[in-house]
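no FASTA, just this:
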């Protein structure tokens, strides 16, 4: 099937804050007096909801108080590190290339909705998207129902949609909703271990321009019956 619409992830995909996410998690565990966290552990265990991720990192079920402390420390640290994070250097050109090909795109993130809107406007890429959806207070902390709501808002056939994100949850959510997925896996600091990537069985791209090239080529292959 031709790909007409891309649903982009924000954190770690279009927004180059992967290092900030890892460092804030490491800092949160250290400030909470819990086990030391490594990049390898982050890559191997990341999942949603975040409370489950923290349980995996700790190797046990954390108490409600421990979860609250981790959440507080993470957001305090991430807010400090956010000042050093920027839009991925190839994000705007990749979005423009997809738009120039006559296709549509939207943005879906688990980042708080109001803060997401502010960042998207600040980075001057809002005009590329038909819809922008962040996490609202009354929504599930899991990606699948969030994606399902987003797809309901889009005037596109799910068979022609591609979800692009950097986590295992992006892929699982896409499959649960009946749409295709591509994993963005940058070589500099991927947020998913190579073992987990191999097990997913989906296309993988190391750069955003590569994502667009793959999606356009896939459409051509389907059109010509290859």
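Noted; the coordinates are in hand. Since the structure is predicted, the reported quantities are computational estimates derived from the model, not experimental observations.

from here on, just use CA atoms for contacts and neighbour counts.
OK.

and the contacts of stretch 64-76?
Residues from elsewhere that reach stretch 64-76 (CA atoms under 8 Å, 6 or more residues apart in numbering): 24-25, 27-29, 31-32, 51, 54.

okay, now the one to match up with it:
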């Protein structure tokens, strides 16, 4: 079980993007299956992908494709995945109720920001296209050329850049790595089942688990951190 909080009520939410605020599961699965095809593996179902998904994502693909990767091969995995994902991004929609929930949190006088492991130069315009940029006091994506690593260091930098006390922050995300990052940095964490990880895996962290963003936010007023 992961220890994910202290006894302070959260005044700032760090939102995850993919699978949390953005419903992109269909695009993710299509992109994963392009990788599988590129390495001669049959396609996966969403449930199969949820059962094996982990970070660092390299380990996940090594398990799925039953091989280890050279640096060049891992770069090819990343290329195949993002080529297909980018093609399908326009078909993705925000999670149900996301805009109203974000506005309500902002209008309550509390603050929020967005931290994603998706590439920063794509994340920022996407957030603007969805009309969300004025709802966050900071938006950070991945600034390296190849993704897939842990979120912890990025979360620490994201919080420090805003001058926040980690004990006043709760991270809302959809994968085990969100809980691991929160525990390492000292923030709270609530996980949602709307993304690419099984409920069993999420529950195993010890973090609260909700089936929607509305349910996740409903945990905050009664949950001490």
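Okay, I see it. Because the structure is a prediction, the values reported are computed rather than measured.

re the thing from before, and of the contacts of stretch 64-76 of the first structure, the nearest to residue 137 of the first structure?
In terms of CA to CA, no member of the contacts of stretch 64-76 of the first structure lies closer to residue 137 of the first structure than residue 51, at 15.9 Å.

map that closest one onto the second structure.
Taking TM-score structural alignment, the alignment pairs residue 51 of the first structure with residue 58 from the second structure.

quick one: its match from residue 68 of the second structure, how far?
Taking CA to CA, to the nearest Å as the measure, residue 58 of the second structure falls 9 Å from residue 68 of the second structure.

likewise residue 113 of the second structure?
From residue 113 of the second structure across to residue 68 of the second structure, the span is 36 Å (CA to CA).

please enumerate the strands of the first structure.
Taking DSSP state E as the criterion, the first structure carries its strands at 5-8, 15-16, 86-87, 104-112, 132-135, 161-165, 180-184, 204-205.

I'd like the ones you listed written out as a markdown table, with mean neighbour count and distance to residue 37 of the first structure added.
Output for the strands of the first structure, formatted as a markdown table (neighbours: other CA atoms under 10 Å; distance: least, CA to CA, whole Å):
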| stretch | mean neighbour count | distance to residue 37 of the first structure |
| --- | --- | --- |
| strand 5-8 | 24 | 28 |
| strand 15-16 | 18 | 21 |
| strand 86-87 | 17 | 24 |
| strand 104-112 | 20 | 22 |
| strand 132-135 | 20 | 26 |
| strand 161-165 | 24 | 23 |
| strand 180-184 | 24 | 23 |
| strand 204-205 | 20 | 26 |
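
now these as CSV including distance to residue 218 of the first structure?
Shown next, in CSV, are these (distance: least, CA to CA, whole Å):
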stretch, distance to residue 218 of the first structure
strand 5-8, 13
strand 15-16, 25
strand 86-87, 26
strand 104-112, 16
strand 132-135, 25
strand 161-165, 11
strand 180-184, 11
strand 204-205, 13
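
for residue 122 of the first structure, which of those is the nearest?
Among the strands of the first structure, the nearest to residue 122 of the first structure by CA to CA is strand 86-87 (9.9 Å).

so that closest one corresponds to what in the second structure?
The counterpart of strand 86-87 of the first structure in the second structure, using TM-score structural alignment, spans residues 93-94.

more neighbours, residue 58 and residue 68 of the second structure?
Legend: neighbour count by other CA atoms under 10 Å for residue 58 of the second structure and residue 68, higher for residue 58 (18 against 13).

corresponding residue for residue 176 of the first structure in the second structure?
Checking TM-score structural alignment: residue 176 of the first structure goes with residue 184.

relative to residue 119 of the second structure, how far out is its match?
Separation of residue 184 of the second structure from residue 119 of the second structure (CA to CA): 23 Å.

what about the helices in the second structure?
Along the second structure, counting by DSSP state H, helices occupy 25-38, 46-52, 57-65, 71-88, 98-107, 120-129, 152-161, 176-185, 199-203, 213-218.

for stretch 58-70 of the second structure, which positions count as buried?
Across stretch 58-70 of the second structure, burial judged by 16 or more other CA atoms under 10 Å covers 58-61, 64-65, 69.

how far does it sit from the chain's center?
Centre-to-centre, stretch 58-70 of the second structure and its host chain are 21 Å apart (CA atoms, centre = their mean, to the nearest Å).

that'll do, ta.
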